[in-house]
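Novice: Sequence and computational prediction follow.
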Amino acid sequence: MLVGIGPGSVEHMTGRARAAIAEADTIIGYVTYIKLVADLIEGKEVIRKSMTEELDRAIEALARARAGKKVALVSSGDAGVYGMAGPTYEVLFEAGWTPDSGIAVEIVPGASALNSCAALVGAPLTHDFCAISLSDLLTPWPVIARRLDAVAQADFVVALYNPKSGRRTQQIVQAQQLLLRHRRPDTPVAIVKSAYRRREQISFTTLDQMAEADIGMLSTVLIGNSQTFVREGRMVTPRGYANKYALEEGGATRAGEQAGRSLSTGLLGWLRALQAEHQAGATPDELARRHRLPADYIVQALLAPAEAPTAAAAEEGEA
């Protein structure tokens, strides 16, 4: 059982996570994670591993399972998000494991760091977001840098995992530089250390000041998008209701918009506007620059139908 224990406090673990640990004969995990579940593992075989021994944990779990033990391999957060699920499956497949080989595998989900930290600072993940790890122990830096540049340009809220350590001090600086190419210096940033644990720390800063903040391996960094704001100590990313509804007028629908329908600037509305711009003389290259989209995509969009299908056509497509 690959058990996500959430941020670490027992009250934030799922009922299934607690039950899985109770059922297990053997508990395996990073020493810090073992400490977080110490109250739940009394009387069990406990195998503690160091930070960089992820494959050793998976190999040990397989060996114990083959010996007939019921094993709980614990991860903080969610086992499938920068956790032990991936390396464990790699070890299993390398050993020739199949679902019918006699060893059952269960992944027990848990709240990842981005969920836990977001809950503490407000609602920063209400709109599109992504997670990027700054650890280059296993991922080449150019890959990480390209991802940072892409999400910054695309205006995602960004959750940075593994932002800084005693040896890796420049990755957060490089990330800041890449993000500042596309984001305002005053973009809100929240830094949460040890969420829901004894030494929890929460601080707010801005993108241009981010690299000077107190950040370590136990920190998660949440960087807002162009709409994110901080008010009354809460970081919020609007979902976009103000695009359709006049909140200052009691939520009345704005002119040109319809409740329950795509925005007037949604796909079909945008296609109609794009094609009108093209008919007015704008070239695909000009439209690509104007909308900050690839030119070949613009060419395809100009050929796409800009009207919704009829009810009959929609039913036929569904059939």
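Specialist: Sure thing, it's come through.
Novice: going forward, measure contacts and count neighbours with C-alpha atoms only.
Specialist: Fine.
Novice: Could you pull out the strands in the stretch 51-200 of the chain for me?
Specialist: Along the stretch 51-200 of the chain, the segments classed as strands by DSSP state E, counting those that start in this stretch run 71-75, 107-108, 122-123, 129-133, 157-161, 188-193.
Novice: next, the one to line up against it:
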Amino acid sequence: MAKLTLVGLGPGSIDLVTPAARDAIESADVVAGYKAYVDLITSLIDKQEVIQSGMTREWERAAAAIDAAAEGKSVVLVCSGDSGMYAMAPLVLELLQQRNPELPAVELAIIPGITAANACASLVGAPLGHDSCTISLSDLLTPWEVITKRIEAAAMADFAITFYNPRSKKRKSHIETAQQILLQHRAPKTPVAVVNAAYRDDQGVMLSTLDSFTSLEFGMNAAVLVGNSNSYYFGDWIVTPRGYKNKYQLETGAVLSGQKRGHSLNTATAEQQGEAVKARQEQGEKAGELV
């Protein structure tokens, strides 16, 4: 049976392409992909036939890769990040579903890659340390009204958020609208990181806050990571706590009074402890004012 393998290349550095992805690319008869992504793996391409095209030509690339595989060739279709995250896997599956049953069957394999969210987060600490989501601000395939509903829902649920496709030459106001929605639910000084071209030659990392990050210069190659209500800066790192301090004494590792290791969090006890910590912080601030 003909075989098509979808390969996630990760953020762009050849060092972050997985061994499984390397093996698939090097052993393929055909390598297909967006030209900019194929250029990232030229060191892995020797005798393979190359099928490449430009931006907005996803359907053509997917169809060409399927057709090549149906001819009996071993085909790899490469994507940045992970092929299932805003990439080619959904389209390929949809095309295979619609394929004429009389045509040769194509076996599909998917090799995962490091997502942009994970890659960008690694450069700024642990901004995705608790529940998080990704939202693309591109409205080329999704109505803007749907996107704003998702931003509102994520803001209300206190997810840490990674925004993909945050800004382009034609679309500059969407990220500002997202900012205003988030400011209705999050403090102005919530940590924000803007990471451009993670792990590529033109990588750039900018740290900011929710109320001011939109003044930074960034475009489609960037991802914007916004912390949740508990996120904070530790030097140049962003930390989104997992919640261990609700159950354990971080200095000693001891289980807090009223809590049990391996059992659900006793929220009443946790709330009382949180209120006590807040009261001590307020007393300390007042003492500082008196001095």
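Specialist: Ah, there it is. All values derive from a computational prediction rather than experimental measurement.
Novice: Of the strands of the stretch 51-200 of structure 1, flag the one that's most buried.
Specialist: Comparing the strands of the stretch 51-200 of structure 1 by mean neighbour count (mean count of other CA atoms under 10 Å), strand 71-75 ranks first with a mean of 28.
Novice: Report the aligned residue range of structure 2 for that one.
Specialist: Using TM-score structural alignment, strand 71-75 of structure 1 lines up with residues 75-79 of structure 2.
Novice: The matching stretch vs structure 1 - mean distance after superposition?
Specialist: Here the mean offset of stretch 75-79 of structure 2 against structure 1 after fitting is 0.5 Å, by mean CA distance after the TM-score superposition for structure 1.
Novice: Show residues contacting that stretch.
Specialist: Stretch 75-79 of structure 2 is touched from outside by 3-9, 24-25, 28-34, 37-38, 62, 65, 68-69, 87-88, with contacts defined as CA atoms under 8 Å, 6 or more residues apart in numbering.
Novice: Check the offset of that stretch from the chain's centre.
Specialist: Once both centres are worked out by CA atoms, centre = their mean, to the nearest Å, stretch 75-79 of structure 2 turns out to sit 20 Å from its chain's centre.
Novice: Just send the strands of the stretch 51-200 of structure 1 back as a markdown table, with distance to residue 182 of structure 1 too.
Specialist: Output for the strands of the stretch 51-200 of structure 1, formatted as a markdown table (distance: least, CA to CA, whole Å):
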| stretch | distance to residue 182 of structure 1 |
| --- | --- |
| strand 71-75 | 34 |
| strand 107-108 | 38 |
| strand 122-123 | 22 |
| strand 129-133 | 16 |
| strand 157-161 | 13 |
| strand 188-193 | 14 |
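Novice: Which parts of stretch 227-235 of structure 1 count as buried, going by neighbours?
Specialist: By neighbour count with 16 or more other CA atoms under 10 Å, stretch 227-235 of structure 1 contains the buried residues 228-230, 234-235.
Novice: Identify the farthest-apart pair in those residues.
Specialist: For those, the maximum inter-member distance is 10.4 Å, found between 228 and 234 (CA to CA).
Novice: Quick one: neighbours of whichever residue in structure 1 pairs up with residue 265 of structure 2, just the number.
Specialist: Mapped onto structure 1 by TM-score structural alignment, residue 265 of structure 2 lines up with residue 263. Residues lying near residue 263 of structure 1 (other CA atoms under 10 Å) number 16.
Novice: wouldn't residue 263 of structure 1 be in contact with residue 269 here?
Specialist: Yes: here residue 263 of structure 1 reaches residue 269: they are 7.5 Å apart, a contact under CA atoms under 8 Å.
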